[in-house]
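In: please find the sequence and the predicted model below.
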Amino acid sequence: MPTIPDDDSRAPIAPGVWLDESAMSFTFSRGGGPGGQNVNKVNTHATLTLPLEALENAMPAWAFARLCDAAGRYLADKPPRLVIHASDSRSQLANRRSCVLKLRQLIVAAMNRPRIRRPTRPSAAAKQRRLDAKKHRSQIKSQRRAPDDG
């Protein structure tokens, strides 16, 4: 069970991952999407910017490496950071939550270690069952044919 940090400036982003709230910066702009004339007046498009070093300190090294591989279009250089956009809603707050949700999904996917696939071979009994099933199927199909009057 992850421990809760002592200071109040850290927020839980994903299971076992806590980030400084000051590391996450939001900017808002006028964006497309639903809203009609409201789109032209209100800054609802949210952009979350998060330096990679803040994530590097908050996650295990193997998970951070997986996150960097999976981040794709969210990854930006100079300085290295994650940039996540959302303009799904008419509400600035809803778009802000959508950005945090996308970040959470990225982190949870990175923390989920895939099982190592170990190649296996079928047992002798499994091979025999397969051959028996093929013979049985062959007999069924051969019985459907018209008898030869040779």
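Out: Nice, I can see it.
In: CA only for contacts and neighbour counts going forward, please
Out: Noted.
In: could I get the contacting residues of the closest residue to Leu52 other than its chain neighbours?
Out: Take Leu52 and drop its neighbours on the chain: the residue closest to it by C-alpha to C-alpha, 6 or more residues apart in numbering is Arg81, 4.8 Å away. By C-alpha atoms under 8 Å, 6 or more residues apart in numbering, Arg81 lies in contact with Thr49, Leu50, Pro51, Leu52, Leu75.
In: now Ala109
Out: Ala109 makes contact with Leu67, according to C-alpha under 8 Å, 6+ apart.
In: how near is it to Ala14?
Out: 10 Å (C-alpha to C-alpha, to the nearest Å).
In: residue contacts, Ile116?
Out: For Ile116, the contact set (C-alpha under 8 Å, 6+ apart) is empty.
In: and it, helix, strand or coil?
Out: Put simply, Ile116 is coil when judged by DSSP: H, G, I helix; E, B strand; the rest coil.
In: now the helices: where do they sit in this protein?
Out: Ranges of helices in the chain, per DSSP state H, are 52-58, 61-71, 92-111, 124-144.
In: pasting the second one now:
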Amino acid sequence: MSGGQELAIRPGISIGEDELEEQFIRSSGPGGQNVNKVATAVQLRFDAANSPSLDERMRERAIKLAGQRATKDGVIVIEANRFRTQELNRADARERLIELLARASEPPPKPRKKTRPSKGAVERRLKAKAGRSGIKKMRGRVTQE
């Protein structure tokens, strides 16, 4: 890997190529004899916990969003084996990492404030229900005298 390039996450946020570690592994699934010979799947590792490119809040959110893809040490591991070539799988893994880090850089949603219906709204609702109930009760069988 070349040392000077960076992976842009969003404007003002990027990570260095030297922070990424790639390993090519054999892919599972169909592919005939070729699948046993060629290591086309990519395992991309990014040490989010020790990354100088991320601030503390983004670091924590990235590890939380990664879920099972993050190790106990805070290393995010992304495996890509969707395609049959190393180049496409490598690009796919990087794209998924960028997507994850972009989501981590967004501010967390505001917590929902609990609200209660007003007394008048509750009374109107109950009155409407009682009216509807009365209408339905009137729909009984017609008795003949």
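Out: Cool, got the structure. Remember, predicted model here, so these are calculated numbers, not experimental data.
In: among the contacts of Arg81 of structure 1, which lie within strands?
Out: In this view, the contacts of Arg81 of structure 1 that belong to strands under DSSP state E are Thr49, Leu50, Pro51, Leu75.
In: what lines up with Lys100 of structure 2 in structure 1?
Out: In this structure residue 100 of structure 2 is Leu, not Lys. Here Leu100 of structure 2 is matched to Leu106 in structure 1, going by TM-score structural alignment.
In: with Gly134 of structure 2 instead?
Out: Taking TM-score structural alignment, the alignment pairs Gly134 of structure 2 with Gln139 from structure 1.
In: ok, that match - how many residues close by?
Out: Gln139 of structure 1: 11 surrounding residues under other C-alpha atoms under 10 Å.
In: list the contacts of it.
Out: Neighbour list for Gln139 of structure 1: empty [criterion: C-alpha under 8 Å, 6+ apart].
In: how near is it to Asn95 of structure 1?
Out: Applying C-alpha to C-alpha, the value for Gln139 of structure 1 to Asn95 of structure 1 is 64 Å.
In: before we move on, back to that, and which of the contacts of Arg81 of structure 1 is nearest Arg130 of structure 1?
Out: Checking the contacts of Arg81 of structure 1 against Arg130 of structure 1 by C-alpha to C-alpha gives Leu75 as the nearest, at 49.0 Å.
In: with adjacent residues omitted, what lies nearest to that closest one?
Out: Leu82 (4.8 Å).
In: need the counterpart of the one you found in structure 2.
Out: Checking TM-score structural alignment: Leu82 of structure 1 goes with Ile76.
In: aligned counterpart of Ala121 of structure 2 in structure 1, please.
Out: In structure 1, Ala121 of structure 2 lines up with Ala126, judged by TM-score structural alignment.
In: do the same with Thr85 of structure 2
Out: So, by TM-score structural alignment, Thr85 of structure 2 is matched to Ser91.
In: what's around its match, how many residues?
Out: Residues within reach of Ser91 of structure 1, counting by other C-alpha under 10 Å, total 16.
In: residues contacting it?
Out: By C-alpha under 8 Å, 6+ apart, Ser91 of structure 1 lies in contact with Thr44.
In: now it: how far from Pro34 of structure 1?
Out: Per C-alpha to C-alpha, Ser91 of structure 1 is found 10 Å from Pro34 of structure 1.
In: mind checking how far the match of Thr85 of structure 2 is from Ile13 of structure 1?
Out: 21 Å.
In: follow-up on the earlier one: quick check, nearest of the contacts of Arg81 of structure 1 to Asn38 of structure 1?
Out: Thr49 (24.9 Å).
In: separation between the corresponding residue of structure 2 for that closest one and Lys119 of structure 2?
Out: Thr49 of structure 1 maps onto Arg45 in structure 2, with residues paired by TM-score structural alignment. Relative to Lys119 of structure 2, Arg45 of structure 2 is positioned 56 Å away (C-alpha to C-alpha).
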